[in-house]
Structures are given as C-alpha cells and as structure tokens.
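Enquirer: sequence unavailable; structure follows:
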C-alpha cells in the first residue's frame, strides 16, 4: 500500500497533523504516529515525537496489545467457515481438559464466557512467560467469575484459549498459523510477534514530572494470542482495509460483517457510552458515527484501530507510552475531520442488470396492520422493507432463489419473507415470520388472521 499525501486536501492534512500534535503534546507521549485509510488504501500518515527530532514513519513498529485479539478472531472465523467448528460448540469438544470447556467458542470471542479478566499469577504483562507454562497457569483453580453468556466481562485468558484452539485444530503454532493465513496473504510484512528494527521503545511517563522510565518488554508466551503482536501504521492500514472490505483469501465480507455485529450484552456503563463488543471487534458510537475496531495497550505502548464503514474511512493511531493520550478520541476525531472536510462521494446510481417480474410485482407500499411500509428492489439484488415514516422494524433481505427472501439484519434477521398467492396467481399478502403485510390497511380481500370486520372502517357517527 502506497501512502499518497496528495490525496487529501492541504487543509485536511493540516487539521489531521494539528490533532495528533495536540494529542502528543497534551498526552505527553514520547512519540505518536497515525494513518488514515480511505477507499481501501492509506491516504495520509503523520507523526510527532519529542525524542531526537527524527519522527517515526509508517514502517516503525509499535506494540499493538489487544488489537492482536482481532487477528486471533479472524483465525477462529476461518475455522468456522471451513466447517471445522461451530461457534456454538463448547470448547471441550475441540480442546478437552482445559477446565473451562463449558464455555462456547462464541462466548470466548465475545468475552461473555464468564472467565476472569486476568491470570491468577503475577502481572502477566510485566512478568516472564516462564511463569505461565500451561493453560492451568493461565486459568487458575477457579477460572470463572460469572455465569456463561450472561454478561460482558473482558477476558485475556479467554483469547489465550482461542489461540490454543487454533493450534489444536491446525496442528501448528498460533504464530505460524497467523503468518501463513493472515499476515502473508494481506502483505503485512512488518507485523510480528517480536520487534524488528526499526521499532519504538516503550516508556512510562511520570504522572507528576516530565521524566520517563523505560518499560520492560516481556514475551507473553501462551498469552501471545491475546496481545503479543508488534506492527506499523502501514501494516495496520492494510489490515483496517481488510476488516472493512474483506478478502476471500483470508475471510469474506459476510463473515467480517458478522465479526462487526455486537454479540455481547452491554454493561450499564457501556450502554451510556455507546460501547458494545462483537466477535473480536469493539463498536463505539461517536459524533453520530458507528466506529468499529479495537484498542490495545501493554506497558509502554498504546494502540487504536477504528473504522467508519459508512464513510469508508479507517484510522490507526499508535503511541509508545503506558498512559497519556486517549487514542480512541484521537482516532474518532481523525475520522470526523476527513469525513466532514471531504465527505465520501457516492457511487453513481445504476439500474439493476435484470429483474424478475414476480419480484417487481411486490415493490411498493404495504401495510402491517395500519403501519405503512415500503418494499424496494435494489441494484445489489436485495429487497429492503422499511417504515415510510417514523421508527420501526426495517431490514434488507437476500433472495433464496425460490421466490422467498431471508432477513439480513435487525428484528427480521434470519426470518423468511414470502409472497402468498391466490389460486389465480395474484398476490394476496406478504408473510414475514407469520406477520401479514397487505396492500391496504387490513385489506378485506386478503387472508388476515382474525379476519376483518365486515362493516369495514367507520367514523365517529358509527360508535
């Protein structure tokens, strides 16, 4: 991926640089680097540093912490897509003897397994991997703190189990599988489990004095699949583009859409902040936008990758400090700056290449009771059904090839939409998960459950 500084307007580039300069200065970060991705490729890179006057570029490695979990989730979804597991499977089915086998794979991905957030031993991010030589060291004697599937509770050990699952089903180390199935196909040549020069050093900045202390760099060992990776803004820009668009060599767009769908019941505080967890990805709502990605931290490093699918924009921000700048806020601001200054130009409208007359016959206005809906056929081959005014249930539907459609989202996700016809072939009504939609409100000529009063509609004089 080539970074082209000329693809954004000068005023936009200056606004982006100003934002990261403020973040680096006010956050007291030794260095901070960022990249913006649009239309699937990096269009801007910026950096600020206080170290020696040589600003890091897009090829300098930083530790990315829990963004590693998104890579691990991709590996698990690949196993699912190949039919080697089901997300509803208990871990015990594929990886017996862990002591946490009752947790399902989906629960581990979504942090709803009930597992503890951290390991029972010493602070694992700052202690040698030799202290954790088995999964029992990771889980401890009482690995579960909450009932499975009941609440979101972020768990690093949970993603350690997913890494072990990948190793068991692939017959190779998590690192080797990651390199072969994700890093090499996507061209992420500067993403690795160990740092390779040039790379940033990790620092702790004193909270009450402008001085620094170097942080230790520990190999996480068995915890690698939860947070081991090092990467660059260039590589993460490629990875962000993949998370938005998909790549059939790694994972298709449909599975990535599933990864971006909230899967964990949010905590009360998360509801207020607009936060939800998906399958290896976080969703946040900021400035009227839905932003999906992941954050990460390890002693000496902060990281954030986030994307607005609607705006076709993604941002990566990395810093080499234990705490300081709030990287998600920085990333959200970078998305907003580009989206507002240079809004996405939509693709030209194009007519459908072909349309079946039976489907076209269904287009137009329908009524669910007295609530008016519009059914449209779109150029992507889908059917959309949504209220003509106000809020209400809406969904897009995919054709099944037999005259029926399956809901893709919202209340009607997975539900079947079909046209019920009379003996003469004309449409009587639409059936959507047993709900009847008619051309007129409670159409007396349609088979409406409960029937329609034969006296019909009436005014006040009829009461």
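Expert: Ah, there it is. Note that the structure is predicted; figures quoted are calculated from it, not measured.
Enquirer: okay, CA-based contacts and neighbour counts for the rest of this
Expert: OK.
Enquirer: who are the contact partners of the residue nearest the centre of the chain?
Expert: Of all residues in the chain, the one closest to the mean position by C-alpha atoms, centre = their mean is residue 260, 3.2 Å from it. By C-alpha atoms under 8 Å, 6 or more residues apart in numbering, residue 260 lies in contact with 278, 279, 281, 282, 283, 292.
Enquirer: from those, pick the one nearest residue 80.
Expert: residue 279 (12.5 Å; C-alpha to C-alpha).
Enquirer: doesn't residue 87 make contact with the closest one?
Expert: No: checked against C-alpha atoms under 8 Å, the pair residue 279 and residue 87 is beyond contact range at 10.2 Å.
Enquirer: one more to weigh against that first structure:
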C-alpha cells in the first residue's frame, strides 16, 4: 500500500471515529438530562444507518437496551403508509389525482367527499375529525372486534364518510382518521390487509427484517406510563390494530434507516423520483406545511434547505425524526416512555446534528 493511500485511509478512519464519539457524547448528554428508562438514536446516510446508539433499560429494573432493539414508531408510520401508496402509483395500480369517490366507488358517502383528493387526505386537509369514528366508544370496544382488520377499516371509512365533513375542508386538522382511510384504500387496491401490503411492498423490498405491528414482544423494550413498564402481552399496550396505517409500526433503528434512505436517494430504486417529489411536496397554503406523512419546514440553515420531520407516540413510546435530503442525512431519536422521553428525544437530535 502506498504511503499516501495509507495516510488517507488513516485520516478517514480517524474522522469516522471522531464522528461516532460526537454522536455518543450527544446521546449520553440527552439521556443524562432525562428520566426516561431508555433513549436511542441514529444518524442515517445515503446507504442507511451510519451510527446507532442506545442508553438505559428495556424496562424499569430490567436489562439494558441495545442498539439492535425494536422501537415503536407511532405516527411516524404515516410516512410509510403514504410511501406505500406511492409504491402502488409507481406500479400503475393507483393515481395521485384520485378522489375519494374514485378510490372508494362502492362506499356510501356524502356527496361533499366524492371530489376530495387523496393528496388532501394525506395532508390532513380533507375535513376529517377523529371524533367522527374514533371516539371513546370505539376505543373501548375495538380491541375485541372479531372482524378482520380490512373489514374494520372499511367500517370506519363508512362511518367517516357517511356525513359531511366535521372539520373545514382545506384547513389543516391532524387526525389519525386520514391515514386509516388511506389504509382502507390500499386494502381495496391490493386485496390484502394493510399489514400484508406493508410486508410485501415495503418491508421486503427494502430489506426490513424486523418490521412488525403493535408493541414489540419478546426480549425487547417495553413502553412506559408514569414510570411504570407496560407488559406487551397485556390488553392495552398499543392503539387498536385497526389504527395501524396511522401509527402501529415497530422495527429496529437499522431497519428504520433503510426506509429513511429512500428520501436521501431519489427513491433508492424503490420509488420513482417523481413519486418521491409528490410525497415531499406540502399540500395547501396554511400552516403547517404537511406532505405525505411529513411536516416540511422550509429554509433550515443546518440542512441547507427544506427538511422532513415528524414525531410519533402511542402514549407509551416516543419517536422523533428529521430528514435533510440536501445534505444526505437523517436523524432519529426514540424512547420507551412517551411522557419522560419526549424532551430527551427532542434534545438528542440537535445534539447529533453538529457531530456530522
């Protein structure tokens, strides 16, 4: 090996070591300043995760977490559901210009809904409200519903669309109902459950081996409420499964990085650049700028342009993600306690950014 080449490799190795050390320091600082049982973090590049780390315990009084553990992503699932629909567009099975009347032609709906585009649904601007179909009565009975999940989602869609909009069409109003509705449309297109479509069209082609739904089970972190660990085998460890397209995915940090790299690589061969552009383009004029499962804040100096960001929680876990396509980096923070981990997650990412 030439001396110059050896020196260059040594320099690159030293730079990588400094980067990792900076990420580790940021993780420790964010963890030390919180009371969360565990905190995990990741930095993603165009080829996937370039650093992962975790501090704390899987459950209070339990074993230590590892960087390979599984984490519940909550509403960060929404970007996956939107991307899954985009995958169907690229395969010629769906359309970006589709309306609710076209996507669900056999579903009874108030006339106002028929011309609402799916883009407005994904951007939380359709006028849907969770109070219409996802109220307390549904939350108390949904877990015991014996119907198959596609049947449950179709029933929810019917309830959502049977009456005129509860909200103001065009105005932003965040609601899980929007993504349950997109999930029901995906199920109608594919003839499979949203879960099976996720496995076939997203997990498998992206090499995601740890993706699943609901609270991770086995020797994995447990979600916490008020400092108490919640056994994943219990009856209330996640939202009802029918809410899946809006927020029930779990996976390892490394596998989540495989999804995020799609947004750093013009679709990474899994989506076309044209579809990726649609998923990243906010709909409507009012704030916040929301696209396909992402808030898109403009003009972030550290990111050299617009970013994608979203937080997710099922009240037991917390996840925060920032994606900066212009610099080819994404940043993730996760915790197994939504209440105590939120501030830690939101402190970790600003600590990771300077280390790149």
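Expert: Thanks, I have the structure now. None of the values given here were measured: they were computed from a predicted structure.
Enquirer: ok, residue 279 and residue 87 of structure 1, which is more surrounded?
Expert: Using other C-alpha atoms under 10 Å, the more surrounded residue of residue 279 of structure 1 and residue 87 is residue 279, with 27 against 16.
Enquirer: what lines up with the more buried one in structure 2?
Expert: When structure 2 is aligned by TM-score structural alignment, the residue opposite residue 279 of structure 1 is residue 292.
Enquirer: how much does the longest helix along structure 1 stray from structure 2?
Expert: Within structure 1, and with DSSP state H defining each element, the longest helix by residue count is helix 10-27. Compared with structure 2 after the fit, helix 10-27 of structure 1 shows a mean deviation of 2.9 Å (mean C-alpha distance after the TM-score superposition for structure 1).
Enquirer: show me the contact partners of that helix.
Expert: Counting contacts by C-alpha under 8 Å, 6+ apart, the residues touching helix 10-27 of structure 1 from outside are 30-34, 44, 46-49, 324-326, 330, 333-334, 337-338, 341-342.
Enquirer: after it comes which helix or strand?
Expert: Past helix 10-27 of structure 1, further along toward the C-terminus, the next helix or strand under DSSP states H and E is strand 31-38.
Enquirer: compared with structure 2, how much does that following strand deviate?
Expert: The superposed strand 31-38 of structure 1 is, by mean C-alpha distance after the TM-score superposition for structure 1, a mean 1.1 Å from where its aligned residues fall in structure 2.
Enquirer: ok now that strand, how far from the chain's centre?
Expert: Taking C-alpha atoms, centre = their mean, to the nearest Å, one finds the center of strand 31-38 of structure 1 at 19 Å from the center of the full chain.
Enquirer: where exactly do the helices run in the stretch 151-300 of structure 1?
Expert: For the stretch 151-300 of structure 1, the helices defined by DSSP state H, counting those that start in this stretch occupy 156-170, 174-178, 184-186, 224-227, 233-245, 253-259, 268-273.
Enquirer: against structure 2, where does the fourth one fall?
Expert: Mapped onto structure 2 using TM-score structural alignment, helix 224-227 of structure 1 spans residues 244-247.
Enquirer: show me the contact partners of the matching stretch.
Expert: The set of residues external to stretch 244-247 of structure 2 that reach it, using C-alpha under 8 Å, 6+ apart, is 73-78, 81, 176-180, 182-183, 194-195, 213, 312-314.
Enquirer: got a list of what the aligned partner of residue 262 of structure 1 in structure 2 touches?
Expert: In the superposition onto structure 2, residue 262 of structure 1 corresponds to residue 282 when matched by TM-score structural alignment. Contact criterion C-alpha under 8 Å, 6+ apart gives 123, 289, 290, 291, 292, 295, 296 as the residues in contact with residue 282 of structure 2.
Enquirer: related to what we said a few turns ago, would you tell me which one of the helices of the stretch 151-300 of structure 1 is buried the most?
Expert: helix 224-227 (a mean of 27; mean count of other C-alpha atoms under 10 Å).
Enquirer: average offset of that one relative to structure 2?
Expert: When structure 2 is overlaid, helix 224-227 of structure 1 sits 0.8 Å from its aligned residues on average, using mean C-alpha distance after the TM-score superposition for structure 1.
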